[in-house]
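Enquirer: Below are the sequence and a predicted model; questions follow.
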Amino acid sequence: MTPVTPATPGPATLDAADPLAAYRDRFVGAESPLVYFDGNSLGRPLRVTGPRLARFVDQEWGGRLIRGWDEDWLALPERVGDDLGRVCLGAAPGQTVVGDSTTVLLYKLVRAAVALRPGRTEIVLDRDNFPTDRYVAQGVAAECGLTLRWIETDPAGGVEADQLAEVVGERTALVLLSHVAYRSAWLADAPRLTRIAHDAGALVLWDLCHSAGVVPVELDAWDVDLAVGCSYKYLNAGPGAPAWAYVARRLLEDTERPFVQPVQGWIGAADSFAMGPDYRPAPGIRRVLSGTPPVLGMLPLRDMLEVLAEAGIEAVRAKSVALTSYAAELGEELLGDLGVRLASPREVERRGGHVTLDHPQMREVTARLWQRDVLPDFREPHGLRLGLSPLSTSFAEVASGIEAVRHELVDLRR
């Protein structure tokens, strides 16, 4: 088979012109020849995180011991939440908190949201939403006697405004959507979809797992009600790192319809150490918490938020757009003759931080790539997903990975 010579600019030229290129050196392993296309599933660790964790063990945990809770640790969920809101979410202080897993926080927020809309009997979501979102919604619907209204979407796209407008109405309690589709990278028009839901009297819960840290978000300006996200993808906080939740201040301060989440634990109580006989929720965002804060898990998150604040989320988004555009163009140039098609939006304003390439043999290709230290994701039915974390991914890395995909597809044809 005749080699294909790409017409796009060379990766060396693009890397030389990249204003964020130097940030790559801050990540563990970035200097290796391994090609990492999975930053939207698990981000690389920062080099500063290992020493920070060691200092914490020696000085704070080992030195301060139980005193650490009063001196710093109990305040971390709200403090780190405020930093996250400021750097990545467009959220004023007092509305974001860190703790639990994404699944647990989704349950808490979905359950609280439907309770805020008594008499309404439907939750609206799409068939291609991330499995956890769908499973949690199914569980809450069964628990509360509600009905799920499904939006059918193209796996290479996402929820459009007219699709949402068609299904919401006076029965809708909650609309549950992902800002960036996990399969296609479809970037939803969050402000418009939020307005459509609000016009029907419903609340909106946005899943920002594939947005936070790579796509600018303006939760306050968009009038979003609720949001949830993880911190181990583009926020690089490590495997099993805690998730976070956003609840709009107007919901937290509403005395006529109090925001009550269903998992009542001691940390979310008004006076945690009173150990009283009855639960009274804490004022503000702290009421979303239940159990002991995941202190160790928040340390890498703080490191990454410092880096994102330094780089600027708009600059990160610009690099992300450049990377995904390069991957899409190079993929079509080098792989198009092999039957590969782009399964992500072409329009950059409709695309998040990853690109999916479809081919019937991508499952086999993924397994082969992992054997040669090229690490993408595979997503059903035929998707090779390239998660390009802007601060740790180079254009040369993208080019090397796409060339490896071509090699494996050609080899499978023999």
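Expert: Happy to help now that I have it.

Enquirer: going forward, measure contacts and count neighbours with C-alpha atoms only.
Expert: Fine.

Enquirer: and the longest helix for the chain?
Expert: Counting by DSSP state H, the longest helix found in the chain is helix 313-335.

Enquirer: Show me what that one is packed against.
Expert: Other elements packing on helix 313-335 under the criterion 3 or more CA pairs under 8 Å, 6 or more residues apart in numbering; DSSP states H and E are strand 341-342, strand 354-358, helix 395-413.

Enquirer: for those, which one sits closest to residue 325?
Expert: strand 354-358 (8.6 Å; CA to CA).

Enquirer: Does anything pack onto that closest one? Which helices or strands?
Expert: Where contact means 3+ CA pairs under 8 Å, 6+ apart, strand 354-358 is packed against helix 313-335, strand 341-342, strand 383-387.

Enquirer: Just the residues contacting it, thanks.
Expert: Counting by CA atoms under 8 Å, 6 or more residues apart in numbering, the neighbours of strand 354-358 from elsewhere in the structure are 40, 183-185, 324, 327-328, 331, 340-344, 382-388.

Enquirer: Below is structure B, check it against A:
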Amino acid sequence: MSETTELAFKAQELDAGDELAGVRSRFVLDDVVYLDGNSLGALPAAVPGRVDDVVRRQWGELRIRSWDESGWWTAPERIGDRIAPLVGAAAGQIVAGDSTSVNVFKALVGAVRLARLGGSVRDEIVVDATTFPTDGYMAESAARMTGCTLRPVTPAQVPGVLGDRTAAVLLNHVDYRTGRLHDLPGLTAAVHAAGAIAVWDLCHSAGALPVGLDEHGVDLAVGCTYKYLNGGPGSPAYLYVRREIQHRFDSPLPGWNSHAEPFGMRPDYEPASGALRGRVGTPDILSMLALEAALEVWDGVSIDAVRVKSLALTDFFLECVAEYVPPGRVETLTPVAHEERGSQVALRCSPTLGSARAGGTPIAGEVMKRLIERGVVGDFRRPDVLRFGFTPLYVGFADVERAAGVLGETLRGDLAGY
């Protein structure tokens, strides 16, 4: 029996023992191997019908009555409570709405204000130097607004730079390029030991692995819902505010939706109680309720089971890549150790098409283009990274074996000489 056949047979056995295999039917899928759920999750089957109802009946027939009768007004906190168990939070601490970028800004400025309560002189924001660009942009703006110095460092360097001037620390739970999982419990503890406020970006971990916001005492957290939570393109993000600090959280965007008496139309602002302080303007109801329908795929699903399958999928992918891809063609950037790995695998594919000295095109972009043409969808990050995201709710082990096989064939074909 060839090794190729052995790995295909192993994939069949793993799929046969997969306790989450039945969840796949809750999505609209085809014969494409979809490994880009770390950018945009697949469509849950319940969403089209729900959106049709929202548009035709709730908006088309009930119209403005739907703010009360269809529950539009309470959607942000209701959906927040639906997200809460997926990130290890009790109800009443998450509000859905706005974009990740807006929520990062709210959280960071709010964190600095929290750190300065009681007259403390704290004038530095520490930010992950490898962060997704929007987090860095927002951190820079928040620093200007609050009169802070911005200090970009790698997550590993964070404990060594914390001090009595540190106000807030913004970190990514999983690195978007490499899939590296950072030490949320340990880094949060270090931030608290320095008297600062911990803010975490969960975009690449929520819905893929346990987070433990309450367990680890995270102060503030933000995240998107269109990746592993499958909420749809541009679906609302969310803001977590730990219960113990909610009464002191001072949002820099005090919109009418976060007012204690929003329909009082008072000229003076009085913040609502609880996580509702994180609301700003009128909720985006169409995308909000599409997200609510999408979250139904999590009914009866354990995030711990998702993590077990995620690690098994990524382990198997690395095994298949090692067997199918010619030696030296790719380098794995994602940590092998389970405690340091998210739910994606990043492979560096660094040779160039054409002369490197003449500014040749990195081969990775062409490789991904050809994978997509053959029904394996991942994505490419400049200059030379192939990213493959593994959503355990709908990705199977046969998908993984096929993807690695197509990658190997692509790099052994007419690109073999590069």
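Expert: The structure has been received and is ready for your questions. None of the values given here were measured: they were computed from a predicted structure.

Enquirer: tm score of chain vs chain?
Expert: The TM-score (TM-score structural alignment, normalised by the length of structure 1) is 0.92; 397 aligned residues with a CA RMSD of 1.7 Å.

Enquirer: ok, back up a step: pull the residues that contact the longest helix of structure 1.
Expert: Taking CA under 8 Å, 6+ apart as the criterion, the residues outside helix 313-335 of structure 1 that touch it are 4-8, 18, 20, 87-88, 213-216, 308, 340-342, 348, 352-355, 357, 388-391, 395, 398-399, 402-403, 406.

Enquirer: next one: stretch 44-62 of structure 1
Expert: Residues external to stretch 44-62 of structure 1 that are found in contact with it (CA under 8 Å, 6+ apart): 26-29, 68, 236-238, 296, 299-300, 303-304, 392.

Enquirer: Contacts only, for the counterpart of residue 384 of structure 2 in structure 1.
Expert: Using TM-score structural alignment as the criterion, the counterpart of residue 384 of structure 2 in structure 1 is residue 382. With contacts defined as CA under 8 Å, 6+ apart, residue 382 of structure 1 is in contact with 358-363.

Enquirer: Tabulate those (a markdown table), appending distance to residue 374 of structure 1.
Expert: Putting the contacts of residue 382 of structure 1 into a markdown table (distance: CA to CA, whole Å) gives the following:
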| residue | distance to residue 374 of structure 1 |
| --- | --- |
| 358 | 17 |
| 359 | 17 |
| 360 | 19 |
| 361 | 16 |
| 362 | 13 |
| 363 | 14 |
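
Enquirer: circling back to that earlier point, take the contacts of stretch 44-62 of structure 1 and, keeping just the buried ones, write it as a PyMOL select command.
Expert: Provided next is the PyMOL selection string for whichever of those are buried by 16 or more other CA atoms under 10 Å:
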select buried, resi 26+27+28+29+236+237+238+299+300+303+304+392
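
Enquirer: In helices, which of the contacts of stretch 44-62 of structure 1 appear?
Expert: With DSSP H as the criterion, helices contain 68, 296, 299-300, 303-304 from among those.

Enquirer: Tell me which residue lies nearest the centroid of structure 1.
Expert: Nearest to the mean C-alpha position of structure 1, by CA atoms, centre = their mean, lies residue 209 at 1.6 Å.

Enquirer: in which helix or strand would I find that residue?
Expert: In this structure, residue 209 of structure 1 is located outside every helix and strand according to DSSP states H and E.

Enquirer: Now check it against structure 2: what is it aligned to?
Expert: Following TM-score structural alignment, the counterpart assigned to residue 209 of structure 1 within structure 2 is residue 203.

Enquirer: Over to residue 93 of structure 1?
Expert: Across the alignment, which pairs residues by TM-score structural alignment, residue 93 of structure 1 is matched by residue 91 of structure 2.

Enquirer: all helices of structure 1, in order?
Expert: Secondary structure of structure 1 (DSSP H): helices at 11-16, 49-55, 67-71, 76-84, 102-115, 131-144, 161-167, 190-199, 249-252, 295-311, 313-335, 362-371, 395-413.

Enquirer: possible to save those as TSV with distance to residue 222 of structure 1?
Expert: Formatted as TSV, the entries for the helices of structure 1 read as follows, by distance: least, CA to CA, whole Å:
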stretch	distance to residue 222 of structure 1
helix 11-16	34
helix 49-55	33
helix 67-71	35
helix 76-84	17
helix 102-115	18
helix 131-144	21
helix 161-167	15
helix 190-199	5
helix 249-252	13
helix 295-311	21
helix 313-335	17
helix 362-371	38
helix 395-413	33
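
Enquirer: closest one to residue 265 of structure 1 among these?
Expert: If you check each of those against residue 265 of structure 1 by CA to CA, helix 102-115 wins as the nearest, at 12.1 Å.

Enquirer: Fine by me, we can end here.
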